[in-house]
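S.K.: Please work out how this folds:
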Amino acid sequence: MFGIPGKSPVTITPAAERQIVRLMAGKDSAGLRIGLKKGGCAGMEYTMELAEAADKADEVVEQGDARVLIAPMAQMFLFGTEIDYENGLLESGFRFRNPNVTDSCGCGESVRFEPLEGSRAEGV
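M.R.: Just a heads-up that it's a prediction; the model follows:
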């Protein structure tokens, strides 16, 4: 993981922690795997899935009984992200407050990152 020793790569709010624990218990999973894929109007979309087991390359973040597994190709893009869960009248869901995002679409479903120095492609 691209990180600072002793500092969690992502933070999880209490609301997100409660929701992750609920999801994990319902499926008896090892954690909520978070990643990125190409797509959406801004270029990249977050992915989330309940995982039966952690892959050895996953970065594992535990808070209480909640466990987040960060997919290898997403690790450098998610460092410093706060994961929250919001309940609203029209929609509820996880929210990512990611300081690495340089642009996002109007609906908030896709994001863009600056290309890595020396890379030929944007994103993952």
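
S.K.: Every contact and neighbour count from this point should use C-alpha atoms.
M.R.: Fine.

S.K.: outside of the helix or strand harbouring residue 93, which residues touch it?
M.R.: Residue 93 belongs to strand 92-97 when elements are defined using DSSP states H and E. Contacts to strand 92-97, defined as CA atoms under 8 Å, 6 or more residues apart in numbering, come from residues 16, 81-87.

S.K.: to compare against the first, here's another:
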Amino acid sequence: MSITITEAAADRVQAYLASRGRGLGIRLSVRTSGCSGMAYEMEFVDELQEDDQVFEDRGVQVVIDPKSLVYLDGTEVDYAREGLNEGFKFNNPNAKSECGCGESFNV
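M.R.: Sure thing, here's the model as predicted:
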């Protein structure tokens, strides 16, 4: 089981955490929603839950609950700018299809 983060994403997360002044890292999870069935969620983590799985890559802790890990195992978190758009992208090997915006997927 693994989750990785690119250098661009790590730099962005560390900048956000520094501007917030606190936080252990980011939490990735999935919920049922979106046009393809499952949607990614990302938020800051200030404290760990008992059953959290923690992955550290490039100095950033990525926290995932056990239910989401089944869908996110092997995912790479990236940060990209494309024209006027910028944001986090999820390169998920478990996704069989994604919606056009990349925010939801199907397994």
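
S.K.: picking that back up, in the contacts of strand 92-97 of the first structure, find the pair that's most separated.
M.R.: Largest separation among the contacts of strand 92-97 of the first structure by CA to CA: 81 and 87, giving 19.3 Å.

S.K.: Relative to the first structure, which residues correspond to stretch 37-45 of the second structure?
M.R.: Alignment of stretch 37-45 of the second structure against the first structure: residues 43-51, by TM-score structural alignment.

S.K.: Based on its surroundings, how many neighbours for the equivalent of residue 102 of the first structure over in the second structure?
M.R.: Per TM-score structural alignment, the equivalent position to residue 102 of the first structure in the second structure is residue 96. A count of neighbours around residue 96 of the second structure, defined by other CA atoms under 10 Å, yields 10.

S.K.: Tell me which residues touch the nearest residue to residue 96 of the second structure once chain neighbours are set aside, please.
M.R.: Nearest residue to residue 96 of the second structure in three dimensions, chain neighbours excluded: residue 107, at 5.1 Å (CA to CA, 6 or more residues apart in numbering). Residue 107 of the second structure makes contacts with 71, 94-97, as judged by CA under 8 Å, 6+ apart.
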